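**Q** Need a 3D model of the following:
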Amino acid sequence: SYFNDLLPSPNQNEQNGFVAERAVNDLKGLVNIGPKVTGSDENEVLAIEYIMKVISDIKKTAASIHKLEVDLQQVSGSFSIGALGLHYNNLQNIIVKLGPRNNSSLLINCHFDTVPTSPGASDDGLNCAVMLEVLRVISSSKKPLTYGIIFLFNGAEENPLLASHGFITQHKWAKEIKAFINLESCGAGGREVLFQSGPNCSWVVDAYTEAVKHPSGNVIGEELFQSGIIPSDTDFRIFRDYGHIPGLDFAHCRDGYVYHTTKDDLNSIIDLPGVIQHTGDNLLSMVLTFTGNNSKLPTLHFVPHQNSIYFDILGFYFFSYSLNTAVLINSAAIVLSLISVLMLWYPSRKLWVFVDLAIRALALLIALALSMIYNLLLAIILDTVTASMTWFTNSFVLVPLYVLPTVVFMALSITLTDLFLLEKKIQFSSENALMQLLPTQTFWALILLVLTIMQIRSAFVLLPFVLLPAVVFILLSLFYEQHNKWVARVIYILSTFFCSIYITYCGIQGLRLFLPITGRAGPTINPDLPIAGLVTLITFCAYSYICSFPAYVRKIERWAKYLMILHAGLTLVLIFSNVGFPFSPNTPQRILITDLTRNSTTPDESLLFVDIWERRGVSVLPKVATLPTVKAFCTNKVPHCGLPWASPKIFMKSAEVSRWLPSTPHDLTHMTRLEVLSNNVTSDNVRTISLKMFGPDHMTLIIHTKYPMLSWSIDDLTPTPVQTTSTGSSYAIRHVHGLETLSWEVTLKFEIKDGDSNEGELKNIHIDFIGHHMHGPMSASLESFIATLPSWVHVTPSLATLRAYKF
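**A** From the prediction side, this is the model:
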């Protein structure tokens, strides 16, 4: 944790380099505007005016050697991400171009819009403030730039990723961009971490390695993020997929509990000047390297491309190399490990050496399996008795809950292996320690071999577990052990400690990321299962080389029994006391409450829809728990219960736990209406429906039909259902506009069956049209209900109107 929080002191010299104080002042101006939801005056007027004024002041102090151009883009378009269709109108981007006129530029991106209720200090105001200061520093410099820099302040990222799409596909400067740097956040401050790179362009990572003063990044994060395990996405995806350019993706990840909440303010960022100085120093160095004389920016498409392995060492050093290089290094480590085993065997040339190694390595594997099984069973039991997430606020709870059993199982496996399988007396000696460390090294060498064959880049984390002990063992055996065997073996033992330190460092980073994510992972997932598995793996890796030493403690079985009694006692305390209560005002429970008026039933009705985002749900909210579930009033006549789900997929997961209660109609229902422009069937059994929609700045169409959808006007791709059930398939289209937009249109084409031509059969296409009011005053019903909730609940409120149609 100490290494994860190291930050530089703010620069006090305003004439030299990045100055955090100026960026802090810019950030305060953005945060003071409040939540900036796309379509609101705060986002479309106040934030635009503020950023444009700061840029105007910067332009006044710019050196005459630089050409500084500013453009305010208003853009409309459509595309799809996965199965979700996206349509947008009149979104706004502020773009600044600095540098010479040529066809090669670097893009730097942040977004100034926020989710409802959030001031967006870290997500993403901090990065916009850093970009403004970098613009200020470079533009006032007397040194000319070799290549251009484009600063994109985009006004619609949270909806999702819309404004960046409008820029990269339509702006006049987009075609000259050769690489990009994307700045994001999933927490509140801390060091910005490199967690995505490429695609297939090692030079961008090499340039980062060369440039930065305070490195922080890990390819493990990239592989996890791209696997879909982390429920989020960034503009990196848009620049990669639609701009076809390589880049780097950074995020501040500390204290993810405040992400997308009212707590994402200046007070939540610990050491705000240090965070900004850290990010600013790195960004300024990267920009100057990317656009300097030795840059490969203009010829990136000619550079041999390959994904990189990259990682930092405790935040002090950063390493990057290609996948081919990784294969060579990993193979060399595996060969060296084999040589060290042969050197142990050679003096006696006895088969028992290999048998001994195999048995001890197998004992490690059994210890891992038993630890994993036990901890996963415990996670299931805790969830069954409604005691999951006891570690959500107090992460130290993970130590007695999941770390302690893993340590006990590992120590006992070594002891029992020695006593009963190998029939050896348990006493400490350098030879006994050596006979346990080499099997551990062999075990990790085999795992490294498998991961290398699978081309998993995260395998680098096991490299020190194999390479360092093997090299030390070989060197000591050749040059020192004949003089002093005991000292040589102690040095070998100490060489394994770095492995424990490094994996613990990586593990803490991972837990800092994943623990807060469980608070928004949905109600159907038992979060204790992945967390128990992750903690077990981290503990096993960190403890694998030193797990043999407790075996030399006298009466180890008695100590193991005492530790398991302690573990059981503390687990009972967590279940039956408030020590394990998961939430607090700073680590809140998240729920979404929508005041909905709908006409999908007869007569029209209004209700408060309470959508649960995590596992504990209503079990900690007695008043909400007494309300009827959404599933209780669902009928097959109305798809998705006629509710404004963010996606039909979410409906499948949340209907049994989400709640509702009657409300009174709000006064915004008149804003949402739909007109049918055309509805016809051609001779080739293709049904075409053209619709025109009027409503607020956030709208959703959910189409449920038994017919395949052939195409839509969103893009040229064949639409993919977001959900398919026995009654048909569901498709979703989300619309967002920034500046006022009167209406938007969409055309849908379906393949119908022969004979489905009479009026009765044609009523097989059900469309829910939803208008979402994501900003502005709340209704009286919504406000009074929220007032009854505890202080540790964060509510994302909205008003909605749902109109249902059949075609």
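**Q** alpha carbons only for contacts and neighbour counts from here, please
**A** OK.
**Q** Please, where are all the helices along the stretch 251-400 of the chain?
**A** Counting by DSSP state H, counting those that start in this stretch, the stretch 251-400 of the chain has helices at residues 272-290, 323-345, 351-384, 398.
**Q** elements contacting the longest one?
**A** Packing partners of helix 351-384 (3 or more C-alpha pairs under 8 Å, 6 or more residues apart in numbering; DSSP states H and E): helix 323-345, helix 404-416, helix 430-453, helix 528-543.
**Q** again, but for the first one
**A** Taking 3+ C-alpha pairs under 8 Å, 6+ apart as the contact definition, the neighbouring helices and strands of helix 272-290 are helix 20-31, helix 126-140, helix 202-211.
**Q** and this one, so I can compare the two:
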Amino acid sequence: MIPLLFYVVALAFNLLTTLHDRGYAWSAVIKATQIIPFLYGSYHIYLFVVALVPMQGRSGFASNPDILIAGLVALGTVLSLSFVIPLINTFRRPSTVIFTLLAINAVGMYLATSTQIGFPYRPKTNVQRVSYMAVRNRFYEYDGTLSNDESGYLFNFYDRRMEKPFLGTRVNLTGLQSMTTRCQKHMMCGMPYVRNHQQNRFLPRTEPVVPPGSTTLELVNKTMVNATVARFVFEMTGPPYMSIFFQPYEDVKIVNLSFPGDYLQKPPPYPLAYHIYIVCGKDRSPIVFSIDLMKSDADFEVPVLQLGTSGRWDADKGDAETARFASTFPSFTMVDQWIASYERYIY
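**A** A predicted model of the protein is given here:
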């Protein structure tokens, strides 16, 4: 609308001043009046780029911001230059102008795709965000035995390029694993909860991660509410940030919780487990909660519930190996790392 308005103003001025009868004198007025619409359109497209593209990071690597940028730039070109491009035909050799523009475009694409000029990250202006946990995962079976004790780094890549920018750097990502198999095998992928957890990557390490504290879970009481419902009462202690995951077996149903009851009315979609996130302030008293389970045959002497606990320590930078690993990332990376633990129990 704005380019059209300025074009009408320029056209009216040319007609009133008889510039249309003086060769190409009218073209200078049109070019001058299109400067403001061009700047106006460019400003809005730039505003959309700097505002919308960072939002794509919320979708993890599933989104492609380059397509959004290309669409916005194409739209800005059409809106800003729609009344200027026809003026190319007024040149003595318009084909030369067109081929010159195409050549400049080709050179720009080459520089962006084949040289360091097009590398998307810079140490001070546009860093690559890398978020990961140094985790210690332990899996306890129904009889209380420890079946698996593993340590490693759980990566949550915000950028769709994921680990590719680190190829050829000092970061050793040998053995980096997809979470697909783990998510099919374990409740909540057998890891502390991280956003987009099925898209994350896990890097095992041989040296155990030693968290600065511990997250404990104790079965305080187990009673029969009625003939088919049993109540499990637990007590949990740990760091300021904790999570509780629980998932009943196929023939078992959760009928009541000591947490807000509306959570049961909106269960998470399969294969996600129930997740309670707990943040503690000055009051570090143990968290006491209960879960009521219903089983048609009333046999609660067999495994009926998987329950996982997770603790997170944000202020701690970890042991020496964790600090050494963080120091290997290149200067264009902003590392956001913390320490976490995960324990899986079966009741």
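**Q** coming back round to it: can you say which of the helices and strands packed on helix 272-290 of structure 1 is packed in most?
**A** Most buried of those, by mean neighbour count (mean count of other C-alpha atoms under 10 Å): helix 126-140, with a mean of 25.
**Q** And Pro204 of structure 2, what's its match in structure 1?
**A** Aligned by TM-score structural alignment, Pro204 of structure 2 pairs with Trp660 of structure 1.
**Q** Distance-wise, check its match relative to Asp611 of structure 1.
**A** Separation of Trp660 of structure 1 from Asp611 of structure 1 (C-alpha to C-alpha, to the nearest Å): 9 Å.
**Q** Between those two, point out the one with more neighbours.
**A** A count of neighbours by other C-alpha atoms under 10 Å puts Asp611 above the other of Trp660 of structure 1 and Asp611, at 26 against 21.
**Q** Please render the helices and strands packed on helix 272-290 of structure 1 as CSV that adds distance to Trp744 of structure 1 to the earlier fields.
**A** As requested, those are exported to CSV (distance: least, C-alpha to C-alpha, whole Å):
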stretch, distance to Trp744 of structure 1
helix 20-31, 31
helix 126-140, 31
helix 202-211, 40
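**Q** quick one: which of those is nearest Gly274 of structure 1?
**A** Shortest distance between Gly274 of structure 1 and those, using C-alpha to C-alpha, is found for helix 20-31: 7.6 Å.
**Q** can you give me the helices in the stretch 51-200 of structure 2?
**A** Using DSSP H, counting those that start in this stretch, the helices of the stretch 51-200 of structure 2 run over 65-81, 94-114, 180-185.
**Q** ok, back up a step: to Leu515 of structure 1, which of the helices and strands packed on helix 351-384 of structure 1 lies closest?
**A** Comparing those by C-alpha to C-alpha, helix 528-543 comes nearest, at 7.6 Å.
**Q** okay, and that closest one goes to which residues in structure 2?
**A** With TM-score structural alignment as the criterion, helix 528-543 of structure 1 aligns to 66-81.
**Q** returning to that earlier point: mind giving me JSON lines with the helices of the stretch 251-400 of structure 1 and columns for distance to Asn182 of structure 1?
**A** Formatted as JSON lines, the helices of the stretch 251-400 of structure 1 follow (distance: least, C-alpha to C-alpha, whole Å):
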{"stretch": "helix 272-290", "distance to Asn182 of structure 1": "10"}
{"stretch": "helix 323-345", "distance to Asn182 of structure 1": "23"}
{"stretch": "helix 351-384", "distance to Asn182 of structure 1": "37"}
{"stretch": "helix 398", "distance to Asn182 of structure 1": "34"}
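**Q** can you tell me which of those comes nearest to Val676 of structure 1?
**A** Going by C-alpha to C-alpha, the one of the helices of the stretch 251-400 of structure 1 nearest Val676 of structure 1 is helix 351-384, 49.0 Å.
**Q** I appreciate the help and will end here.
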